[in-house]
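*Asks:* need a structure here:
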Amino acid sequence: MDNIFFESWTKVGHVALLTVISFVTLFLFIRISGKRTLAKFNAFDFVVTVTLGSVLAYMMLAQVSLTEGVVVLFLIISMQLLFAKLSRKSKVMEKLLNSSPKLLFYKGIYLESSMEKESVTKEEILASIRQKGIENIDEILAVVIEANGDLSVVKMYDETTTNSSLKGIKNHDIENFPENGEL
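*Replies:* Here you go, the predicted structure:
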């Protein structure tokens, strides 16, 4: 406990140098890995981000060598890119890595069971509608919670459309939704 506030200027300089090198290394890796690393988070992206931050902290505090830290950063970002590529090519991998969107509100009806599973309140749904600048709730066809947790608001559509963005939403496909609003 003798060195709780200060150990030596050499140690401070060492940590400062490692911080700069670690920061620049992570920045370069993220630039190389592309926009996906910076996209809105799904569960997988959150784990990657927390892991990168943790490794960076260990590198900055010299608890792992610079080489070990760089290797770990490289492997984490490489695995993220690999899993992203696999999820684009495989529906099974896509389902493992990403949750699927869920309908929370449809044609004036709050879908309570979906709201409960996703821990979303009516107030949050209404807030998402207001954020879109929509005052009249009757203008809303649906509100969907996306894989990254965002709430998407879908306005009423022309009844003749056959190309709805709501098609394929798990267990709540538009064609299977009762027109009278009963669930």
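
*Asks:* When you work out contacts or count neighbours from here on, use the C-alpha atoms and nothing else.
*Replies:* OK.

*Asks:* Show me the helices in this protein, by range?
*Replies:* Here the chain has its helices, by DSSP state H, at 9-33, 43-60, 66-89, 91-97, 112-118, 122-131.

*Asks:* any chance of those helices in CSV, plus mean neighbour count and distance to Leu151?
*Replies:* Below are the helices of the chain laid out as CSV (neighbours: other CA atoms under 10 Å; distance: least, CA to CA, whole Å):
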stretch, mean neighbour count, distance to Leu151
helix 9-33, 15, 27
helix 43-60, 17, 16
helix 66-89, 16, 23
helix 91-97, 14, 19
helix 112-118, 13, 11
helix 122-131, 15, 6
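
*Asks:* Please generate a structure for the following sequence too, so the two can be compared:
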Amino acid sequence: MFGTETSGVIQPIVGIALSYLAVILFSRIAGLRSFTMLSGYDFAATIAIGSLLASAAIGALPLWSGLAAIAGLLAVQATVSLARRQSWGHALVDNKPLLLMDGTEVLRENLSRAGLIEDDLASQLRAAGATSGEDVRAVILETSGDVSVILGEGGFDRLDPLIARGVRR
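*Replies:* Modelled structure (predicted):
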């Protein structure tokens, strides 16, 4: 019915549609955490799912194999999420947030440990609206790789314990 040129166009369209619907179904089953970027493993899983989805959609990987791999990856991600609820799983999977700036003090050793330089820190301070070091209470490199800039007076020791929990000094 379709010539080879037409089927070459239809196959990716059908593949994309089926893959997209399958990912929606899988994410509904796996829950809201499926595509969050809260940690490094979340980021890696999201990239891997996107790669598998694209490979299956364009026919570089058989569609059903790609969908099975995505389902398997989401199952592993759900298992890791369950393990994180236990102290051993949390310690195994997650990095701890790292304090980069305590009040006006730049923690250069922590910047170096994180692979950052002061220019990176300055960029984050500007983006947060700091006009001087005096505006900063703390700067924290989060487990997701995001940088949190907490503005206000005082230093890290004046933060609410909930906010400071788990942060390496």
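
*Asks:* Got a TM-score for the two of them?
*Replies:* Taking TM-score structural alignment, normalised by the length of structure 2 as the basis, the two superposed chains have a TM-score of 0.81; 165 aligned residues with a CA RMSD of 2.7 Å.

*Asks:* What residue in structure 1 is paired with Asp94 of structure 2?
*Replies:* Counting by TM-score structural alignment, Asp94 of structure 2 corresponds to Asn98 in structure 1.

*Asks:* residue contacts, that match?
*Replies:* Counting by CA atoms under 8 Å, 6 or more residues apart in numbering, Asn98 of structure 1 makes contact with 42-44, 147.

*Asks:* Quick check, central residue of structure 2?
*Replies:* What sits nearest the mean C-alpha location of structure 2, by CA atoms, centre = their mean, is Met37, with 2.6 Å.

*Asks:* and the contacts of Asn98 of structure 1, which two are the farthest apart?
*Replies:* Based on CA to CA, the longest span within the contacts of Asn98 of structure 1 runs between Phe44 and Ala147 and measures 10.6 Å.

*Asks:* separation between Ala57 of structure 2 and Gly8 of structure 2?
*Replies:* Distance, Ala57 of structure 2 to Gly8 of structure 2, using CA to CA, to the nearest Å: 12 Å.

*Asks:* whoops, I mixed them up, Val23 of structure 2
*Replies:* Remark: distance between Val23 of structure 2 and Gly8 of structure 2 (CA to CA) = 23 Å.

*Asks:* again with Gly155 of structure 2
*Replies:* 61 Å.

*Asks:* now do Leu92 of structure 2
*Replies:* When distance is defined by CA to CA, Leu92 of structure 2 is 45 Å away from Gly8 of structure 2.

*Asks:* burial count for Ser165 of structure 1?
*Replies:* Applying other CA atoms under 10 Å, we find 9 residues neighbouring Ser165 of structure 1.
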